[in-house]
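Novice: With the input below, show me the fold.
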Amino acid sequence: MAAMGSGSWVREAERPFLRQVEDWTAHVHARGTWYLTDFLTPRERWIVESAARHAGLVTSDFGGYTDAERARMLLMPDDWHPETSDYDITCLSITTLEQPIRHRDVLGSVLGLGIQRKALGDISVFDQKQAYLFATSAMGSYLARELHRVGRSVVEVALMDELPQLLPPAYEEQDIFVMSPRIDAIVAQACHLSRANAQEHVARGHVSLNFAEAVARDEVRAGDILSVRGFGRIRVVEAVGTSRSGRIRMRIGILRSDT
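Specialist: Below is the predicted model:
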């Protein structure tokens, strides 16, 4: 791996975030206290953990329940054994009174109130009737007052007294073999598509990388989340090794959209 300071171990688009992380590590060293982040994606947490370790710091994360996909992180000068309350997370219970609700309906309605995605954690929907939304405590209080509709449905919103114990997303882990870590190669193998078909999905904007639209030249790295329209999500765990034929063995997790 190249030196941390060069930033060559992250993508060009990730360098502004890395500089922000370096500011956080400087804050911890200067003040001798911990720094609490907003909600981060798995890839962002991997970058934070790598940069913090290089700076001699300790990290810990929590998203409101065990193995949450989006989580807040604490950067610490030493392992201070933080408690759940130190992450300043609250959970909203959202119940529909009319039409069924979906994950994208909840997210769209909340973002429509002018709230930034980084203030929100996971959204879990059950039977299209009830959803749990994790947020920073300040944002949770605001949403409890201001969120009245999700999509076309009137909803009841309540702040929960305690964080619910939810099951983590049920990713099915498997290994695939690819000639390169390009995103179209991963999508082709994970979704059982031809390479040309996978390239067409990317070209049409049907594939996102870490919740932003992907492009054909993108290469996947540990911690990346791919979303493929009509299929589901692909989580990149790690590159395990290389076969005798030169193919890369990638460990991934699959979460199908119908689960």
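
Novice: drop to CA atoms for contacts and neighbour counts, all remaining ones
Specialist: Noted.

Novice: what does stretch 238-255 rub up against?
Specialist: Here stretch 238-255 makes contact (C-alpha atoms under 8 Å, 6 or more residues apart in numbering) with 169-181, 190, 221-223, 232-237.

Novice: end to end, how far does that stretch reach?
Specialist: 16 Å (C-alpha to C-alpha, to the nearest Å).

Novice: where exactly do the strands run in this protein?
Specialist: 35-40, 58-62, 71-76, 89-96, 120-126, 130-136, 149-150, 153-159, 172-178, 207-209, 212-213, 225-228, 232-242, 248-256 (DSSP state E).

Novice: For Ser194, find the nearest of these.
Specialist: Proximity to Ser194, assessed across the strands of the chain by C-alpha to C-alpha, is greatest for strand 172-178 (12.3 Å).

Novice: got the buried residues for the closest one?
Specialist: 175, 177-178 (16 or more other C-alpha atoms under 10 Å).

Novice: Before we compare anything, build this one as well:
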Amino acid sequence: MNIYQHFRPEEREYIDQVLDWKENVELHYTSRLTDFLDPREQHILKTIVGENGDIKYSLFGGTNDGERKRAFLYPDYLTPNEDDFQISLFEIHYPKKFVTIEHRQVLGTLMSLGVKRGKFGDILINDDQIQFFTAQEISDYIKNNIEAIGRAGIKLVEKPLNYALAPKELWGEMDVTVSSLRLDTVISSVFHVSRQKSLTFIQQGAVKVNWTAIENPSFHCDEGDLISVRGHGRMKILQIEGKTKKEKWRIVVGRQK
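Specialist: So this is what the prediction gives:
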């Protein structure tokens, strides 16, 4: 079976990586920990590793409800625990009375360190309280290199994982029927806008799929995709249930409230 035919051409490199992880665990009877994966990458890994083989996987991002998660691949005789995921939690202390810090500023500061995105997990914001997850292997580097976010001087305080903020985002699950899995069609149906409006959003660069701007309206959406439309929020494709008798697609989506 050609595994690649089930995924997008641009995902081939990542698929090869997952296959390599799986093979190493099988050959050496040892575990493998990945960087933080986005929902689509998690879906691909689940599909390739499967549920019934000798190799198992667990996903954890610092909280069970996290969006970005590290994967732990292991032989079936092992039982993983939270420590195996090697995740650090930082809280940002800053002069809250005088400045406001936004999600994009935190991410921009982290990315400016020259560390790849996969080393950072979710950024949690609840009113003026801000936290973020990182891979444990870079926690010292983070502590030693971040003293400000924007113009605000800050202090990073490492916290146990059980101090993590509860995710504030609420996702409402809904069933949707779409004529195709094209990006413009899915946006139109889920966000209740006209097809022309969804096309405009895409062409103007206002649409991201899995954190990457997509300007092709015929882009094929798939299970695990996280789609954001500037000014309209985000949605996840949780499940593609198949076609109806009228050849339309039934999908289950999570819509950010």
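
Novice: what sits against Val190 of the second structure?
Specialist: 176, 255.

Novice: how does it look with 10 Å?
Specialist: Neighbouring residues of Val190 of the second structure by C-alpha atoms under 10 Å, 6 or more residues apart in numbering: 174-178, 234-235, 253-255.

Novice: which part of the second structure lines up with the biggest helix by length in the first structure?
Specialist: What stands out as the longest helix in the first structure, according to DSSP state H, is helix 15-31. Per TM-score structural alignment, the counterpart of helix 15-31 of the first structure in the second structure is residues 12-28.

Novice: Give the closest residue to the most centrally placed residue in the first structure in space, chain neighbours not counted.
Specialist: Nearest residue to the geometric centre of the first structure (C-alpha atoms, centre = their mean): Thr41, 2.8 Å. Once flanking residues are discounted, Thr41 of the first structure sits nearest to Arg70: 5.0 Å by C-alpha to C-alpha, 6 or more residues apart in numbering.

Novice: In this model Ser124 seems to touch that neighbour, though I could be wrong.
Specialist: No. Arg70 of the first structure lies out of contact with Ser124 (C-alpha atoms under 10 Å); the separation is 11.7 Å.

Novice: Based on its surroundings, how many neighbours for Leu161 of the second structure?
Specialist: 16 (other C-alpha atoms under 10 Å).

Novice: so what's it up against?
Specialist: Leu161 of the second structure neighbours (C-alpha under 10 Å, 6+ apart): 61-63, 82, 87-90, 133.

Novice: among those residues, which ones are buried?
Specialist: 61-63, 87-90, 133.

Novice: For Gly153 of the second structure, state which of these is nearest.
Specialist: Lowest distance from Gly153 of the second structure to those (C-alpha to C-alpha) belongs to Phe90, with 15.4 Å.

Novice: Which residue of the first structure sits opposite that closest one in the alignment?
Specialist: By TM-score structural alignment, Phe90 of the second structure lines up with Leu92.

Novice: Please name the nearest non-neighbouring residue to its match.
Specialist: Leu159 (4.7 Å).

Novice: His103 of the first structure versus the one you found, what's the distance?
Specialist: Taking C-alpha to C-alpha, one finds Leu159 of the first structure at 18 Å from His103 of the first structure.

Novice: just to revisit the earlier point, name the residues contacting each of Arg70 and Ser124 of the first structure.
Specialist: With C-alpha under 10 Å, 6+ apart, Arg70 of the first structure and Ser124 have common neighbours Phe134.

Novice: between these two, which one's more packed in?
Specialist: Taking neighbours as other C-alpha under 10 Å, Arg70 of the first structure and Ser124 compare with Arg70 leading, 24 against 19.

Novice: That one and Ile225 of the first structure: what is the separation?
Specialist: 11 Å.

Novice: go on, Glu173 of the first structure?
Specialist: Glu173 of the first structure is 13 Å from Ile225 of the first structure, by C-alpha to C-alpha.

Novice: Common neighbours of those two, please.
Specialist: 234-237, 252-254.

Novice: Trace the residue nearest to Thr41 of the first structure over to the second structure, please.
Specialist: In the second structure, Arg70 of the first structure lands on Arg68 (TM-score structural alignment).

Novice: Quick check, Val154 of the first structure in contact with Gln99.
Specialist: Yes. Between Val154 of the first structure and Gln99 there is a contact at 8.2 Å, judged by C-alpha under 10 Å.

Novice: quick one on the thing from earlier: so what does the residue nearest to the centre of the first structure match up with in the second structure?
Specialist: In the second structure, Thr41 of the first structure lands on Asp38 (TM-score structural alignment).

Novice: aligned partner of Leu113 of the second structure in the first structure?
Specialist: Using TM-score structural alignment, Leu113 of the second structure sits opposite Leu113 in the first structure.

Novice: wait, doesn't its match sit right on Val150?
Specialist: No. Counting by C-alpha under 10 Å, Val150 is not a contact partner of Leu113 of the first structure; they are 11.2 Å apart.

Novice: more neighbours, these two?
Specialist: Val150 (25 against 11).

Novice: do you know how far that one is from Thr136 of the first structure?
Specialist: 20 Å.

Novice: next one: Glu172 of the first structure
Specialist: 29 Å.

Novice: can you check Glu200 of the first structure too?
Specialist: Taken as C-alpha to C-alpha, the span from Glu200 of the first structure to Thr136 of the first structure is 38 Å.

Novice: Pull up the distance across stretch 153-169 of the first structure, start to finish.
Specialist: Using C-alpha to C-alpha, the two ends of stretch 153-169 of the first structure sit 26 Å apart.

Novice: For that stretch, buried residues please.
Specialist: Buried positions in stretch 153-169 of the first structure, judged by neighbour count with 16+ other C-alpha under 10 Å: 153-159, 163.

Novice: Which of those residues sits closest to Ala52 of the first structure?
Specialist: Leu163 (27.9 Å).
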